[in-house]
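**Q** coords below, sequence missing:
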């Protein structure tokens, strides 16, 4: 065996940092961090028009951002699993703010890719909701863990509900450059919230495993279900990033008002609150892999419906609502499988590796959207690729083994 268990459960007393306080702080971190990131698509058109850039230039910056987000999350997770999440999140908030501020003042494509891509991507990674959710998962028992993960994910969606109309209002009232400045200041709100989270290694309700980080990574990499989960999450990133960045411009290209695109993003966030929380409830009682398979299948159905239906405001809003229910509802189930199979001791790291695959999909979705639009003048090829990938992901998740490892059975029985 690669690890041994201590004879006693981990202590559950975290002082004034009660589970309720930790969950509240974690939800606010998720709301701010993800909310800011979710509205960058609103800046595609005004920034490209102002600077004379094509959409592939902006799309490459967002693709780099998604890639650095993905690369950074496992690193941030390793540091947080070793030393606790507070300093990681606080440092990430500073980098996030600097990146978004530089994004606003970028005058060349290089500066756009450096600030809007590299620095903002690293800032998003080191303030990732997965770090907050790992802290939340450690202070609740297994019987409430899936619900807590769903609540954390729903909070990120609520951030999208808040920041989508807020970002559009800032652009309309002050212009796109000051609007990004206000978003940069908002990122600093993560700093005080970060120090509410406890620097806890021992999870509640689970026997402490004397397992090193490298042992945990080797164990996971040799698990077929973990590999399939990682491959499948690539598709989630492809869908979410493409829609987040390119959907407002797609709506405008249809001849609809730009406000329709902003409203659609807000609807995605609004319905994702219900979808994420409902996903957490589903995962608490039923098979998580089955839930994931249905989510990816229904995403493909929703995209086909968008492509075949008349392009009206109502069609856009119905699509946004449907995708909202399916948006980040993958996250509670995906993180839930990681925690269920391997435990939560190294959850931030193990989910970080899975999330890297998500961001590779994000990179491809964002970049391919801009490239194909500039090449053929249409996003249709990316939409149909999303349909095919969704069907493939549905099949992949059916084959996942989600049973807890034998070393966790005494703790989870």
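**A** Right, received. Where do you want to start? Since the structure is predicted, the reported quantities are computational estimates derived from the model, not experimental observations. Numbering: from 1, shown residues only.
**Q** contacts, neighbours, all on C-alpha from now
**A** Fine.
**Q** Can you give me the distance of residue 148 to residue 381?
**A** As judged by Cα to Cα, to the nearest Å, residue 148 and residue 381 stand 37 Å apart.
**Q** After the helix or strand hosting residue 75, which helix or strand is next?
**A** For residue 75, the host element (DSSP states H and E) is helix 55-83. Once the chain leaves helix 55-83, the next helix or strand it forms, by DSSP H and E, is helix 86-105.
**Q** buried stuff in the next helix or strand along the chain from that following helix?
**A** For helix 86-105, the following helix or strand on the C-terminal side (DSSP H and E) is helix 109-111. Buried residues in helix 109-111, counting neighbours by 16 or more other Cα atoms under 10 Å, are found at residue 111.
**Q** Output the contacting helices and strands for helix 109-111.
**A** Here helix 109-111 touches no other helix or strand, going by 3 or more Cα pairs under 8 Å, 6 or more residues apart in numbering; DSSP states H and E.
**Q** what's it in contact with?
**A** 53, 57, 102-103 (Cα atoms under 8 Å, 6 or more residues apart in numbering).
**Q** Recalculate using a threshold of 7 Å.
**A** Residues outside helix 109-111 that contact it (Cα atoms under 7 Å, 6 or more residues apart in numbering): residue 57.
**Q** other SSEs contacting the next helix-or-strand element following it?
**A** Scanning forward in sequence from helix 109-111 by DSSP H and E, the next helix or strand is helix 120-126. Helices and strands touching helix 120-126, by 3 or more Cα pairs under 7 Å, 6 or more residues apart in numbering; DSSP states H and E, are helix 55-83, helix 86-105.
**Q** ok, now which ones touch the nearest residue to residue 132 once chain neighbours are set aside?
**A** Nearest residue to residue 132 in three dimensions, chain neighbours excluded: residue 26, at 4.9 Å (Cα to Cα, 6 or more residues apart in numbering). By Cα under 7 Å, 6+ apart, the residues touching residue 26 are 132-133, 136, 152.
**Q** for the protein, which helix is longest?
**A** For the chain, the helix that runs over the most residues, judged by DSSP state H, is helix 142-174.
**Q** Buried ones in that one, by neighbour count?
**A** Neighbour-count burial for helix 142-174 [16+ other Cα under 10 Å]: 142, 145-171.
**Q** try this one next to it:
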């Protein structure tokens, strides 16, 4: 299936992700100005972002269940409202503790309703199984395009105005997600493969997944992914500033993460359709380990920062189409939003630790290097964890003998 023949639902889901994840990935460039406004060191902002990511994941299984039952359109609309409210409240508050409610709870809820789990769950019901990883890769790439498009604009707003103005602009942009969600209708879009799946209740689906050892290995690998991406997205700008780099260097590096992940996510999705997803995932994590190790060892300047952004971007979110594709391959599409939502919660536990521990370690030691080396070790472990996964469809989905 050509990407140009994907249903309208896929393209509207992509548009939602561009806005939602583009805003989210820009938060790192606001660490220093927001920390200066409220005081309290970098741990205040780091903890607010960590809480956001923890709740992003904690809400996800329940939001996924709601999307499986009521459809993605309503969930995305409600999430966009919560997202906008959190951004606006952050812009007007003068109480540092309010950041935990606004930037933490409300934005975390908004993200859980407007990001990969809900969109991919809808896409899985609209695209044939043999093209799932490719469709997931294209959809994942959209979030990276948002990162590439939004971060330079956010840096420009920050240079010309202040961070509060940038947050008001972000809040207004959330209205676009409501408009796009109107075209995401999944009630009658299930493909023939899903129609053929044996009837199963949500309770039975959860019992089946929890009894599958590979499902827990998928959780463990995605935990590492969360630790990586949120540590880098939150702390890379500050790390480069500590090395004497201007803010534009950090914005450019993160923009390169975004643009190269556009190609990387689609590439890894294609590889997941063509080769064993477990082996593709192992290669991806080993490449991450090499890229991060090289960045820590080499001198830090604008050229190496840009090269790191491009290299890590290529392996940034290629885990999403592969991980969600594995869940769909093993358990089917019917409860993908729920089962992948639970895996994504584990991802966000890793994100919580990546964002918070990065700030905690820096405030305690004055250096990010211990965390950088921890990410190398974790990437290597994640590569090994995917090899023993049994990726065959569960017996319920296998052809029955005549």
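**A** Okay, I see it. Bear in mind the structure is a predicted one, so any value in this text is a computation, not a measurement.
**Q** Report the mean deviation for the helix or strand that contains the residue nearest to residue 132 of the first structure after fitting onto the second structure.
**A** Element membership of residue 26 of the first structure [criterion: DSSP H and E] is helix 19-37. When the second structure is superposed, helix 19-37 of the first structure averages 1.1 Å from its matched positions, counting by mean Cα distance after the TM-score superposition for the first structure.
**Q** Quick one: work out the angle between that helix and helix 142-174.
**A** 40 degrees (axes from the mean of the first three to the mean of the last three Cα atoms, to 10 degrees).
**Q** biggest strand in the first structure, by residue count?
**A** Criterion DSSP state E: the longest strand present in the first structure is strand 5-9.
**Q** Which part of the second structure matches that strand?
**A** The aligned range for strand 5-9 of the first structure in the second structure is empty, by TM-score structural alignment.
**Q** Ok, stretch 141-152 of the first structure next?
**A** On the basis of TM-score structural alignment, stretch 141-152 of the first structure is assigned to residues 128-139 in the second structure.
**Q** where's that stretch relative to the chain centroid, distance-wise?
**A** Stretch 128-139 of the second structure sits 17 Å away from the centroid of its parent chain (Cα atoms, centre = their mean, to the nearest Å).
**Q** what's the mean distance for stretch 58-74 of the first structure versus the second structure?
**A** Compared with the second structure after the fit, stretch 58-74 of the first structure shows a mean deviation of 0.5 Å (mean Cα distance after the TM-score superposition for the first structure).
**Q** In the second structure, which residues correspond to that stretch?
**A** Aligned by TM-score structural alignment, stretch 58-74 of the first structure corresponds to residues 45-61 of the second structure.
**Q** do the same with stretch 231-239 of the first structure
**A** Alignment of stretch 231-239 of the first structure against the second structure: residues 220-228, by TM-score structural alignment.
**Q** That stretch vs the first structure, average distance?
**A** Stretch 220-228 of the second structure sits 0.5 Å off on average (mean Cα distance after the TM-score superposition for the first structure).
**Q** Please identify the buried residues of that stretch?
**A** For stretch 220-228 of the second structure, burial by neighbour count (16+ other Cα under 10 Å) applies to 220-228.
**Q** Which members of the residues you listed are positioned in strands?
**A** Within those, no residue falls in strands by DSSP E.
**Q** The residues you listed into CSV, with extra columns for distance to residue 311 of the second structure?
**A** As requested, those are arranged in CSV below (distance: Cα to Cα, whole Å):
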residue, distance to residue 311 of the second structure
220, 24
221, 20
222, 20
223, 21
224, 18
225, 15
226, 18
227, 18
228, 14
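**Q** Kindly indicate which of the residues you listed lies nearest residue 265 of the second structure.
**A** Closest approach to residue 265 of the second structure among these (Cα to Cα): residue 225, at 13.8 Å.
**Q** ok, that closest one to residue 185 of the second structure distance?
**A** In terms of Cα to Cα, residue 225 of the second structure sits 30 Å off from residue 185 of the second structure.
**Q** cool, and residue 380 of the second structure?
**A** 40 Å.
**Q** quick one, which of the two is more surrounded?
**A** residue 380 (20 against 16; other Cα atoms under 10 Å).
**Q** how about residue 211 of the second structure, what's its partner in the first structure?
**A** Residue pairing (TM-score structural alignment): residue 211 of the second structure is matched to residue 222 of the first structure.
**Q** coming back round to it: and the longest helix of the first structure against the second structure, how far off on average?
**A** Compared with the second structure, helix 142-174 of the first structure is 0.8 Å away on average (mean Cα distance after the TM-score superposition for the first structure).
**Q** need the next SSE after that helix, C-terminal direction.
**A** helix 176-187.
**Q** roughly how far out does the helix or strand that that following helix is followed by sit from the chain middle?
**A** Using DSSP H and E, the next helix or strand after helix 176-187 of the first structure towards the C-terminus is helix 190-194. Average the C-alpha atoms of helix 190-194 of the first structure, do the same for its chain, and the two points are 19 Å apart (Cα atoms, centre = their mean).
**Q** equivalent range in the second structure for helix 190-194 of the first structure?
**A** Using TM-score structural alignment, helix 190-194 of the first structure pairs with 177-181 in the second structure.
**Q** Would you mind listing the outside residues contacting the matching stretch?
**A** Residues from elsewhere that reach stretch 177-181 of the second structure (Cα under 7 Å, 6+ apart): 12, 15-16, 73, 76-77, 80.
**Q** That one: average distance to aligned residues in the first structure?
**A** So stretch 177-181 of the second structure averages 1.0 Å relative to the first structure (mean Cα distance after the TM-score superposition for the first structure).
**Q** Please apply the same query to stretch 251-259 of the second structure.
**A** Overall, stretch 251-259 of the second structure averages 0.4 Å from its counterpart (mean Cα distance after the TM-score superposition for the first structure).
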